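Undergrad: no sequence for this one, just the structure:
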């Protein structure tokens, strides 16, 4: 049987920029206000945040536990449980960001890195892209956190993390997405010491 691949035509959905202005500029984020021409010819406003991108890491210990962080997130005034992650510095390769952030935040380094995919966490109001990696064969050293970073680092069994997602204890979207991608990858490529 021959597989037929349908060609998807999106021109009836595309919006084009008519004008663009910066509403606010911070150290990391920019808020923009654009006028966009809709597919029906009308012009409408679009407000959105530009972001440099980030990397999230599912780091597995030799016993198959997941390295997690607890930290206060100011916009929601709440402590969250999440994976190690951080923004991409200008001109920095994505993998280098992941390696740097894992070491800086947790003290761990990894011999093996596997790209799990990407996610777009806030497509309605931001262009942020988060690259997700699985890091294994870990070694623990000293962290090198920035002076403005405060967090607890902990390791949980993989199954406990997945249960915490199901129970709503973990609600961070990058953590949820990366864990689901890691679980799918690990079912196809098992790691010693981890039973899914």
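TA: Structure's in. What do you need? For clarity, every value in this text was computed on a predicted model and none was experimentally measured.
Undergrad: only C-alpha atoms for contact and neighbour calcs from this point on.
TA: Fine.
Undergrad: hey, where'd the helices end up in this protein?
TA: Secondary structure of the chain by DSSP state H: the helices cover 94-106, 158-167, 173-188.
Undergrad: buried stuff in the first one?
TA: When neighbours are counted by 16 or more other C-alpha atoms under 10 Å, the buried residues of helix 94-106 are found to be 94-95, 97-106.
Undergrad: Are there helices or strands packed against it, and which ones?
TA: Packed against helix 94-106 by the contact rule (3 or more C-alpha pairs under 8 Å, 6 or more residues apart in numbering; DSSP states H and E) you find strand 54-59, strand 85-87, strand 108-119.
Undergrad: will you turn these into a markdown table that also has distance to residue 30?
TA: Output for those, formatted as a markdown table (distance: least, C-alpha to C-alpha, whole Å):
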| stretch | distance to residue 30 |
| --- | --- |
| strand 54-59 | 15 |
| strand 85-87 | 14 |
| strand 108-119 | 20 |
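Undergrad: so which of these is the most packed in?
TA: Of all the helices and strands packed on helix 94-106, strand 54-59 carries the top mean neighbour count, a mean of 27, counting by mean count of other C-alpha atoms under 10 Å.
Undergrad: what's the angle between it and helix 173-188?
TA: Taking axes from the mean of the first three to the mean of the last three C-alpha atoms, to 10 degrees, one finds that strand 54-59 is oriented at 50 degrees with respect to helix 173-188.
Undergrad: Show residues contacting strand 54-59.
TA: Strand 54-59 is touched from outside by 66-67, 83-88, 94, 97-98, 102, 110, 128-136, 138, 174-175, 178-179, 182, with contacts defined as C-alpha atoms under 8 Å, 6 or more residues apart in numbering.
Undergrad: if you set the cut-off to 6 Å instead, what comes out?
TA: Strand 54-59 is contacted by residues 66-67, 84-88, 98, 130-136 when judged by C-alpha atoms under 6 Å, 6 or more residues apart in numbering.
Undergrad: out of the residues you listed, what pair is the most spread apart?
TA: Spanning the widest gap among the contacts of strand 54-59 are 66 and 88, at 22.3 Å by C-alpha to C-alpha.
Undergrad: ok, back up a step: for residue 146, find the nearest of the helices of the chain.
TA: helix 94-106 (7.7 Å).
Undergrad: Included below, for side-by-side comparison, is a second structure:
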């Protein structure tokens, strides 16, 4: 039988509040009655889009990631605005980052990126029926990306080369591999 594993919050101290994340330290009561602290990064959540062109290519973006001090190749993604429906965010981010609009945006799943210290939840969508938009929305003023359109095999090679090195894009590749395997049966 499963024990009660809940940790009850006794007190919260706000350490930092920024444009994207905030940091707090919670004092908690553990299931055995003892107390401890938890450092928690609060994030509004995000979307990630597996975008497939009519030519069956996957749309990726390459951008510099300061925490890693390098560029990474990733599926298009972006932060939820306060109170925004993730579907609206996905449609907006696809257009802003890639210049594409889509006929169909299908919700696949969601996952927590680092539940040991952060509450960020990424909602993953599949975008099909892509069309390049004439007057596409532009990137944020501090955002610079290169757009790539690759085959699944090329995406696998980018992962082997550690150019694709983040969880949401690895998830996308695994999803595409499973879909291909299911279709070949």
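TA: Received the coordinates, thanks. Because the structure is predicted, anything quoted here is derived from the model rather than measured.
Undergrad: Could you get me the TM-score between them?
TA: Overlay of the two chains. TM-score (TM-score structural alignment, normalised by the length of the second structure): 0.91; 183 aligned residues with a C-alpha RMSD of 1.9 Å.
Undergrad: Relative to the centre of the second structure, find the outermost residue for me.
TA: residue 33 (36.0 Å; C-alpha atoms, centre = their mean).
Undergrad: Tell me the counterpart of that one in the first structure.
TA: Matched to the first structure by TM-score structural alignment, residue 33 of the second structure sits across from residue 41.
Undergrad: Now check residue 113 of the first structure against the second structure: what is it aligned to?
TA: For residue 113 of the first structure, the residue aligned by TM-score structural alignment is residue 105.
Undergrad: I'd say its match and residue 127 touch.
TA: Yes. Taking contacts as C-alpha atoms under 6 Å, residue 105 of the second structure lies within contact range of residue 127: 4.5 Å.
Undergrad: Who are the contact partners of residue 127 of the second structure?
TA: Taking C-alpha under 6 Å, 6+ apart as the test, what residue 127 of the second structure contacts is 50-51, 104-105.
Undergrad: Now do it against residue 29 of the second structure, distance only.
TA: As for residue 127 of the second structure, its distance to residue 29 of the second structure is 44 Å (criterion: C-alpha to C-alpha, to the nearest Å).
Undergrad: cool, residue 44 of the second structure as well?
TA: For residue 44 of the second structure, the distance to residue 29 of the second structure - C-alpha to C-alpha - is 26 Å.
Undergrad: Find the residue at the geometric middle of the first structure.
TA: Short answer for the first structure (C-alpha atoms, centre = their mean): residue 130, at 3.6 Å.
Undergrad: closest to residue 15 of the first structure out of the helices of the first structure?
TA: Nearest to residue 15 of the first structure, of the helices of the first structure and by C-alpha to C-alpha, is helix 173-188 at 26.9 Å.
Undergrad: how about the closest one: buried residues?
TA: 174-179, 181-183.
Undergrad: what range in the second structure matches stretch 88-100 of the first structure?
TA: Counting by TM-score structural alignment, stretch 88-100 of the first structure falls onto residues 80-92 of the second structure.
Undergrad: what's the span of the matching stretch, first residue to last?
TA: Terminal-residue distance, stretch 80-92 of the second structure (C-alpha to C-alpha): 10 Å.
Undergrad: residue contacts, the closest residue to residue 132 of the second structure other than its chain neighbours?
TA: What sits nearest to residue 132 of the second structure in space, not counting adjacent residues and going by C-alpha to C-alpha, 6 or more residues apart in numbering, is residue 100, at 4.5 Å. Shown in contact with residue 100 of the second structure (C-alpha under 6 Å, 6+ apart): 131-133.
Undergrad: Just name the closest of these to residue 13 of the second structure, please.
TA: Closest to residue 13 of the second structure, out of all of those and judged by C-alpha to C-alpha, is residue 133, at 45.8 Å.
Undergrad: just to revisit the earlier point, could you work out the most separated pair of the buried residues of helix 173-188 of the first structure?
TA: Maximum pairwise distance in the buried residues of helix 173-188 of the first structure, criterion C-alpha to C-alpha, is 14.0 Å, between 174 and 183.
Undergrad: burial of the aligned residue in the second structure for residue 29 of the first structure, as a residue count?
TA: Here residue 29 of the first structure is matched to residue 21 in the second structure, going by TM-score structural alignment. Using other C-alpha atoms under 10 Å, residue 21 of the second structure has 14 other residues around it.
Undergrad: how near is residue 21 of the second structure to residue 13 of the second structure?
TA: Distance from residue 21 of the second structure to residue 13 of the second structure, counting by C-alpha to C-alpha: 15 Å.
Undergrad: Skipping adjacent residues, who's closest to residue 78 of the first structure in space?
TA: That would be residue 72: by C-alpha to C-alpha, 6+ apart, it lies 5.4 Å from residue 78 of the first structure.
Undergrad: residue in the second structure matching that neighbour?
TA: Using TM-score structural alignment as the criterion, residue 72 of the first structure maps onto residue 64 of the second structure.
Undergrad: try residue 178 of the first structure
TA: Using TM-score structural alignment, residue 178 of the first structure lines up with residue 172 in the second structure.
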